[in-house]
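Enquirer: Model the following, please.
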Amino acid sequence: MATIRIGTRRSALALAQSGMMQRAIAAAMGLPVEEVPLVEIVTTGDRIQDRRLLEVGGKALFTKEIEEALLDGRVDIAVHSMKDVPAEQPPGLTIAAIPEREDARDAFISRDFDDLEHLPHGGRLGTASLRRQAQALALRPDLQIEMLRGNIDTRLRRAADGEFDAILLAASGLNRLGRSDAVRGFLSVDTFLPAPGQGALALQTREGDTDHAWVQALNHVPTALCVAAERGAMVALEGSCRTAVGAHGQIDGDRLTLTTEMLAPDGTVRWRRSGEMTGLSAHDAMAQARALGLRLGHEVHQNAGDQSVAV
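Expert: All right, here's what the predicted structure looks like:
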């Protein structure tokens, strides 16, 4: 069988995630790991570290070059953090599988303080996420939000050096890198509703390359259903780096519950809706999950109007 090449960003987290998938795909295909090589690709999002993504083109900057390599035939599979994947797929590409999700929560990291509540008045909170900014300000309008980009090690070092009173990061990335020891606490998914798809990975291929053993082996249906609902809400809310949007699906038995929200960038207003669906084993369950997200997202968007868009 021909070599299967995996396209990945070059960051430590991306390589850790892609390495996990490399080993899983090789096992599912009965191939030695050497036959599933990683192809490192530097994206525009990796090169630009001094500005928020909303200022330079949005989160697609983390996927564009890798998707071009897929379409050109230079790689066969791309591994992305699902929360970085734009709402619509480029023509010719598809998300073939979504492995089981890691922890979807945000993590609170601070050298001197135990939680958000105990930060000093006017404390410095580091994040580049408009969603985290809005959710933090909804609880603590006195905080000073300061832009924080860079890889996880860089962000952790800056927090340890006292450049910020606290920073917020995705728990999933810290866990995958073995850096959960840096976490002072985890933020409630109710108060800090995660980004759509947070904690999940997306395995992207060309549309004609989905008939492989690894697709069924790695696709985790409960995660895929939750992500379908979350991304449906993201589409309805025009979720991007210019809007503060959260969405999180959870499954209990045969019921999927989705909560989604949009916030004003300064945290002064938030619009939220929740809903549920049953029949998760139905042949059209994925479409139903997406429809649930679209419906709830449209309800939120209708209530919010244009008040939640960053300027």
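Enquirer: From now on I want contacts and neighbour counts done on CA atoms only, so please keep to that.
Expert: Noted.
Enquirer: Next one: the residue nearest the centre of the chain from His248, what distance?
Expert: In the chain, the C-alpha nearest the mean C-alpha coordinate belongs to Lys83, at 2.2 Å (C-alpha atoms, centre = their mean). Distance of Lys83 to His248, computed by C-alpha to C-alpha, to the nearest Å: 12 Å.
Enquirer: Find residues that contact each of the two.
Expert: Both Lys83 and His248 are contacted by Ala195, Pro196, Gly197, under the criterion C-alpha atoms under 8 Å, 6 or more residues apart in numbering.
Enquirer: helix, strand or coil for the closest residue in space to the first one that isn't next to it in sequence?
Expert: Think Ala195. Of all residues not flanking Ala195 in the chain, Gly246 sits nearest, at 4.6 Å (C-alpha to C-alpha, 6 or more residues apart in numbering). Assigned with DSSP: H, G, I helix; E, B strand; the rest coil, Gly246 falls in the strand class.
Enquirer: what about Gly246, how many neighbours?
Expert: 27 (other C-alpha atoms under 10 Å).
Enquirer: any chance you could map the strands in this protein?
Expert: Assigned by DSSP state E, the strands in the chain fall at 6-8, 38-40, 77-81, 93-97, 106-109, 124-126, 144-146, 166-170, 185-186, 201-206, 244-252, 255-263, 270-278.
Enquirer: got CSV for the ones you listed, with distance to Pro222 too?
Expert: CSV is the format used below for the strands of the chain (distance: least, C-alpha to C-alpha, whole Å):
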stretch, distance to Pro222
strand 6-8, 24
strand 38-40, 27
strand 77-81, 17
strand 93-97, 12
strand 106-109, 21
strand 124-126, 33
strand 144-146, 35
strand 166-170, 21
strand 185-186, 23
strand 201-206, 13
strand 244-252, 7
strand 255-263, 9
strand 270-278, 12
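Enquirer: The structure of the following sequence is requested for comparison with the preceding one:
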Amino acid sequence: MQTDVLKIGTRGSALALAQASETRARLMAAHGMAEEAFEIVVISTSGDRIQDRPLSEAGGKGLFTKELEEALFDGRIDIAVHSSKDMPTVLPDGLELSVFLEREDVRDAFIGRASAKLADLPQGAVVGSSSLRRQALIRRLRPDIKVVTFRGNVQTRLRKLENGEVEGTLLAHAGLKRLALGHVITELLPVELFPPAPGQGAICVESRIGDDRVKAVLDPIGHLATAQALACERAFLAALDGSCRTPIAGHAVVEGERLAFRGMILTPDGREVHEIEAEGPVADAARLGADAGARVRDKAGPGFFDGWS
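Expert: The predicted model follows:
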């Protein structure tokens, strides 16, 4: 193995840095190498800088990846570490998601100020979330609740909650665990009631196609079952042309050689919901996800996405 320093690109938020550090730690352990063999390079992205409006209005998921991908192309970094749920389904030519780290808990966490449980919030309470999926699921469960767009990193959102701007907010359990903030959670929402975003809880690594040196470094830290589950979830998303504008949930579970998937699409007000399930061999993960996406789209009908996509 070469001794060149491997440059790990990441966004600058505390969570992004925690994910980059976890990736570095796994690489160090896999290869018996010192921390100095891996350099974390912080790159500011458009998604971090734009805080005054929803991502769906600013340009979608690509806002968190564009600058990191530019750095991959020009050689400033060798790999980019991302939250899988932030990744568009189509990547720029020449780049790939090379490995997925073993997935964390996929559940959403509720952090309540007025009440410990989402279901127990007072009538008309205000809840903050930047995710259209979470907003739609909240409205589905509690149509009386006022949901407001809540941008910013984890610490910013928790500070807004503490300052009384809202009565509650939702964040990924995985992210809170990685930041050692599990103690702030007042309720973990079951996946049956509150299914996660495709890719939620999984860290992925993006690299240049054909870079054999980087591939050799990354291969030992890849987690096969996570990669199989995400192949299904991302194919589901791609079949629905999923973006930040569409409330979509999807979760695949791998057990041995079998995969079980459940997907959901909602209107932003949460009033119309269509669910789909699929099961089959893990070898068919991507096909199962794509078929589930096509079937739920047919189920919803041609007008479902009109006017809000």
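Enquirer: Can you calculate the TM-score here?
Expert: Once superposed, the chains reach a TM-score of 0.95 (TM-score structural alignment, normalised by the length of the second structure), with 304 aligned residues with a C-alpha RMSD of 1.3 Å.
Enquirer: ok, now how distant is the equivalent of Leu141 of the second structure over in the first structure from Leu187 of the first structure?
Expert: Using TM-score structural alignment, the equivalent of Leu141 of the second structure in the first structure is Leu139. Counting by C-alpha to C-alpha, the separation of Leu139 of the first structure from Leu187 of the first structure is 12 Å.
Enquirer: Tell me who's in contact with the match of Leu141 of the second structure.
Expert: Counting by C-alpha under 8 Å, 6+ apart, Leu139 of the first structure touches Gly267.
Enquirer: What of Gly222 of the second structure?
Expert: Neighbours of Gly222 of the second structure in contact, by C-alpha under 8 Å, 6+ apart: Val99, Phe100, Leu101, Glu102.
Enquirer: Now the last one. Nearest residue, chain neighbours left out?
Expert: Think Glu102 of the second structure. His223 (5.1 Å).
Enquirer: Please say which position in the second structure His118 of the first structure maps to.
Expert: Checking TM-score structural alignment: His118 of the first structure goes with Asp120.
Enquirer: just the helices in the stretch 101-250 of the first structure please.
Expert: Here the stretch 101-250 of the first structure has its helices, by DSSP state H, counting those that start in this stretch, at 130-139, 152-160, 171-176, 213-218, 221-236.
Enquirer: buried stuff in stretch 59-78 of the first structure?
Expert: Neighbour counts over stretch 59-78 of the first structure (16 or more other C-alpha atoms under 10 Å) mark 59-67, 69-71, 75-78 as buried.
Enquirer: of all the residues you listed, which two lie farthest apart?
Expert: By the measure C-alpha to C-alpha, Lys59 and Asp76 form the most distant pair in these, at 21.8 Å.
Enquirer: How many neighbouring residues does the residue mapped onto Asp269 of the second structure from the first structure have?
Expert: In the first structure, Asp269 of the second structure lines up with Asp266, judged by TM-score structural alignment. When neighbours are counted by other C-alpha under 10 Å, Asp266 of the first structure registers 19.
Enquirer: which residues sit in contact with Asp266 of the first structure?
Expert: By C-alpha under 8 Å, 6+ apart, Asp266 of the first structure lies in contact with Gln133, Ala134, Leu137, Ala138, Pro141.
Enquirer: Burial check on the first one, number of neighbours?
Expert: Here the neighbour count serves as a burial measure; for Gln133 of the first structure (other C-alpha under 10 Å) it reads 26.
Enquirer: Show me what Val296 of the second structure aligns to in the first structure.
Expert: Using TM-score structural alignment, the partner of Val296 of the second structure in the first structure is Val300.
Enquirer: Same check on Arg208 of the second structure?
Expert: That one, Arg208 of the second structure, aligns with Arg206 by TM-score structural alignment.
Enquirer: Excluding chain neighbours, what is closest to its match?
Expert: Spatial nearest neighbour of Arg206 of the first structure, excluding adjacent residues (C-alpha to C-alpha, 6+ apart): Leu93 at 4.4 Å.
Enquirer: Would you confirm that the one you found contacts Asp209?
Expert: No. Using C-alpha atoms under 8 Å, Leu93 of the first structure makes no contact with Asp209, being 9.3 Å away.
Enquirer: Tell me which of the two has more neighbours.
Expert: Per other C-alpha under 10 Å, whichever of Leu93 of the first structure and Asp209 has more neighbours is Leu93, with 17 against 14.
Enquirer: mind checking how far the more buried one is from Ser81 of the first structure?
Expert: Distance of Leu93 of the first structure to Ser81 of the first structure, given as C-alpha to C-alpha: 16 Å.
Enquirer: same question, Leu292 of the first structure
Expert: Relative to Ser81 of the first structure, and taking C-alpha to C-alpha, Leu292 of the first structure is found at 23 Å.
Enquirer: between these two, who's got more neighbours?
Expert: More crowded of Leu292 of the first structure and Ser81, by other C-alpha under 10 Å: Leu292, with 24 against 21.
Enquirer: Show me what counts as buried in stretch 94-110 of the second structure.
Expert: Neighbour-count burial for stretch 94-110 of the second structure flags 95, 97-104, 106-110 (criterion: 16+ other C-alpha under 10 Å).
Enquirer: er, stretch 23-38 of the first structure I mean
Expert: Counting neighbours by 16+ other C-alpha under 10 Å, stretch 23-38 of the first structure gives Arg23, Ala24, Ile25, Ala26, Ala28, Met29, Val33, Val36, Pro37, Leu38 as buried.
Enquirer: Could you do stretch 302-311 of the first structure as well?
Expert: So stretch 302-311 of the first structure, judged by 16+ other C-alpha under 10 Å, has buried residues Ala304, Ser308, Val309.
Enquirer: for the counterpart of Ile77 of the first structure in the second structure, what are its contacts?
Expert: Residue pairing (TM-score structural alignment): Ile77 of the first structure is matched to Ile79 of the second structure. Residues near Ile79 of the second structure by C-alpha under 8 Å, 6+ apart: Leu6, Lys7, Ile8, Gly9, Leu72, Val205, Glu206, Ser207, Arg208, Val214.
Enquirer: Just give me the match in the first structure for the second one.
Expert: Taking TM-score structural alignment, the alignment pairs Lys7 of the second structure with Arg5 from the first structure.
Enquirer: For Pro86 of the first structure, see how far away its match is.
Expert: Taking C-alpha to C-alpha as the measure, Arg5 of the first structure falls 22 Å from Pro86 of the first structure.
Enquirer: ok, now Ser180 of the first structure?
Expert: For Ser180 of the first structure, the distance to Pro86 of the first structure equals 27 Å [C-alpha to C-alpha].
Enquirer: ok, these two, which is more surrounded?
Expert: Neighbour count, other C-alpha under 10 Å: between Ser180 of the first structure and Pro86, Pro86 has more, with 20 against 16.
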